[in-house]
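Novice: The following block contains a protein sequence and its predicted model.
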Amino acid sequence: MIISRTVSIILRFGEFVSAAVVLGLAAHFLNQYDNYRVGPLGREVYTIIIAALSVIFSVVWLIPTTASMLHYPADLFLSAAWFAAFGVLVNWIEKVNCGGIFSWGIISVRHNSYCGQWKAAEAFSFISACFWFASFLLGVFVYHKLSRDPVVTDGHRRRWRRSRV
């Protein structure tokens, strides 16, 4: 159980960091849109909402308890939301002259480059989706392990049962 809690903490920290990076970049893009009307507003707003929710949930669930690993349906939902965010970011970069989706050459990624910043947001959104999906898999593993292992209380072995309420 200690290993799964340690892995959970590492995954939650990775979720937090990647979501914070995307949140910062998306906020910058939203500011650019507000100032210069550059960029896709709907995609930026969607990405900011998913990133903000991810920052909140990853910090709350960073506390190492067994219950924090049993939120795997939410982990799956956020993973799907991050894959969707990745998709909308990739779809937009195809419409801008920034090279290929996975073209990370010196020309496309420069200091203060719009294309480089957009590709960084794209990359970290994919990384975040992977972290959330790994948390989902860990949660499923822990849930099924807890449902099979007996719980010892007062010297008697009992099965862990789900509530029928």
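Specialist: Cool, the structure landed. In this text, all values refer to a predicted model and were calculated from it rather than measured experimentally.

Novice: When you work out contacts or count neighbours from here on, use the C-alpha atoms and nothing else.
Specialist: OK.

Novice: who are the neighbours of the host helix or strand of Ile49, in terms of helices and strands?
Specialist: Counting by DSSP states H and E, the element that carries Ile49 is helix 41-60. For helix 41-60, the elements it packs on are helix 2-36, helix 72-95, judged by 3 or more C-alpha pairs under 8 Å, 6 or more residues apart in numbering; DSSP states H and E.

Novice: Distance to Asp149 for those helices - can I get that in a markdown table?
Specialist: Below are the helices and strands packed on helix 41-60 laid out as a markdown table (distance: least, C-alpha to C-alpha, whole Å):
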| stretch | distance to Asp149 |
| --- | --- |
| helix 2-36 | 15 |
| helix 72-95 | 19 |
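
Novice: Now these in TSV, please, with extra columns for distance to Val59 and mean neighbour count.
Specialist: Listed next are those as TSV, based on distance: least, C-alpha to C-alpha, whole Å; neighbours: other C-alpha atoms under 10 Å:
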stretch	distance to Val59	mean neighbour count
helix 2-36	7	18
helix 72-95	13	19
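
Novice: Tyr46: which of those is closest?
Specialist: Proximity to Tyr46 (C-alpha to C-alpha) singles out helix 72-95 among the helices and strands packed on helix 41-60, at 7.3 Å.

Novice: try this one next to it:
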Amino acid sequence: MPVVSRVVSMGLRVCELAFAGIVAGIVGSYLDDYRHGNGWPLARFIYIEILAGISLLLGLLWLLPFAGGFFHWPMDIILSFAWFASFGLLVEWANGTSCDGDTFDWNQISFHGFCGRYRSAEAFSFLSAIFWIFSALVGIWFVHRERRKTVAAAPADGA
């Protein structure tokens, strides 16, 4: 059974890397295009870009198959919450643009314009948050299972 949890964990990490890379690319292009101005819109894009960079780094480090990787589940939860916050920042910023509409209406993703790319960033930041929380749940499950095995294998006192 440990093989299943390792394979699932590696699959989740690969998806997390892909999603973080996609968001980093899209938001990086917005930062490149956003030459004039400063303030809150720029700050939210910088936050998302930094979060994507941290996610890429940690995802690559924790992609290595060793049992210690399952004990990082608290950081997985923190990164999941950070990705949910970035999704919220993207949704709030979209309310003031021409891309206003239903948050989960991602039909425009296939369009090549501003709104399609922006909706893609929203979608992949949400998916990244979901996959980081799934990684945390796999880690919690693995740690709980290993502790149960250790308690069951411990000799009884007084015997």
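Specialist: Received the coordinates, thanks. This is a predicted model, so every value here is computed, not measured.

Novice: circling back to that earlier point, and of the helices and strands packed on helix 41-60 of the first structure, who's closest to Thr65 of the first structure?
Specialist: It's helix 2-36; of those, that one is closest to Thr65 of the first structure (C-alpha to C-alpha) at 7.4 Å.

Novice: sec struct for His111 of the first structure, please.
Specialist: coil (DSSP: H, G, I helix; E, B strand; the rest coil).

Novice: swap in Val152 of the first structure?
Specialist: Using three-state DSSP, the three-state assignment for Val152 of the first structure comes out as strand.

Novice: now it: how far from Ser8 of the first structure?
Specialist: Counting by C-alpha to C-alpha, to the nearest Å, the gap from Val152 of the first structure to Ser8 of the first structure is 24 Å.

Novice: for Ser147 of the first structure, same thing?
Specialist: Using C-alpha to C-alpha, we find Ser147 of the first structure at a distance of 19 Å from Ser8 of the first structure.

Novice: same question, Asn97 of the first structure
Specialist: Asn97 of the first structure is 39 Å from Ser8 of the first structure, by C-alpha to C-alpha.

Novice: Over to stretch 94-112 of the second structure now: how far is its first residue from its last?
Specialist: Stretch 94-112 of the second structure end-to-end distance (C-alpha to C-alpha) = 17 Å.

Novice: mind listing what the residue lying closest to Ala123 of the first structure once chain neighbours are set aside touches?
Specialist: Nearest residue to Ala123 of the first structure, sequence neighbours excluded (C-alpha to C-alpha, 6 or more residues apart in numbering): Phe86, at 7.8 Å. Neighbouring residues of Phe86 of the first structure by C-alpha atoms under 8 Å, 6 or more residues apart in numbering: 122-123, 125-126.

Novice: how about the residue positioned nearest the centre of the first structure, what does it touch?
Specialist: Nearest residue to the geometric centre of the first structure (C-alpha atoms, centre = their mean): Ser128, 3.4 Å. Contacts for Ser128 of the first structure were tallied using C-alpha under 8 Å, 6+ apart; they are 14-15, 18-19, 79, 82.

Novice: quick one: the counterpart of Ser80 of the second structure in the first structure and Ser54 of the first structure, what's the gap?
Specialist: Per TM-score structural alignment, the equivalent position to Ser80 of the second structure in the first structure is Ser79. Applying C-alpha to C-alpha, the value for Ser79 of the first structure to Ser54 of the first structure is 10 Å.

Novice: what about Leu56 of the second structure, neighbour count?
Specialist: 21 (other C-alpha atoms under 10 Å).

Novice: hang on, the earlier thing: close enough to count as contact, the match of Ser80 of the second structure and Phe133?
Specialist: Yes: the criterion here is C-alpha atoms under 8 Å, and Ser79 of the first structure meets it with Phe133 at 5.3 Å.

Novice: hang on, the earlier thing: out of the helices and strands packed on helix 41-60 of the first structure, flag the one nearest Tyr114 of the first structure.
Specialist: Shortest distance between Tyr114 of the first structure and these, using C-alpha to C-alpha, is found for helix 2-36: 8.9 Å.

Novice: Now do the closest one against helix 41-60, angle only.
Specialist: In terms of direction (axes from the mean of the first three to the mean of the last three C-alpha atoms, to 10 degrees), helix 2-36 of the first structure departs from helix 41-60 by 150 degrees.
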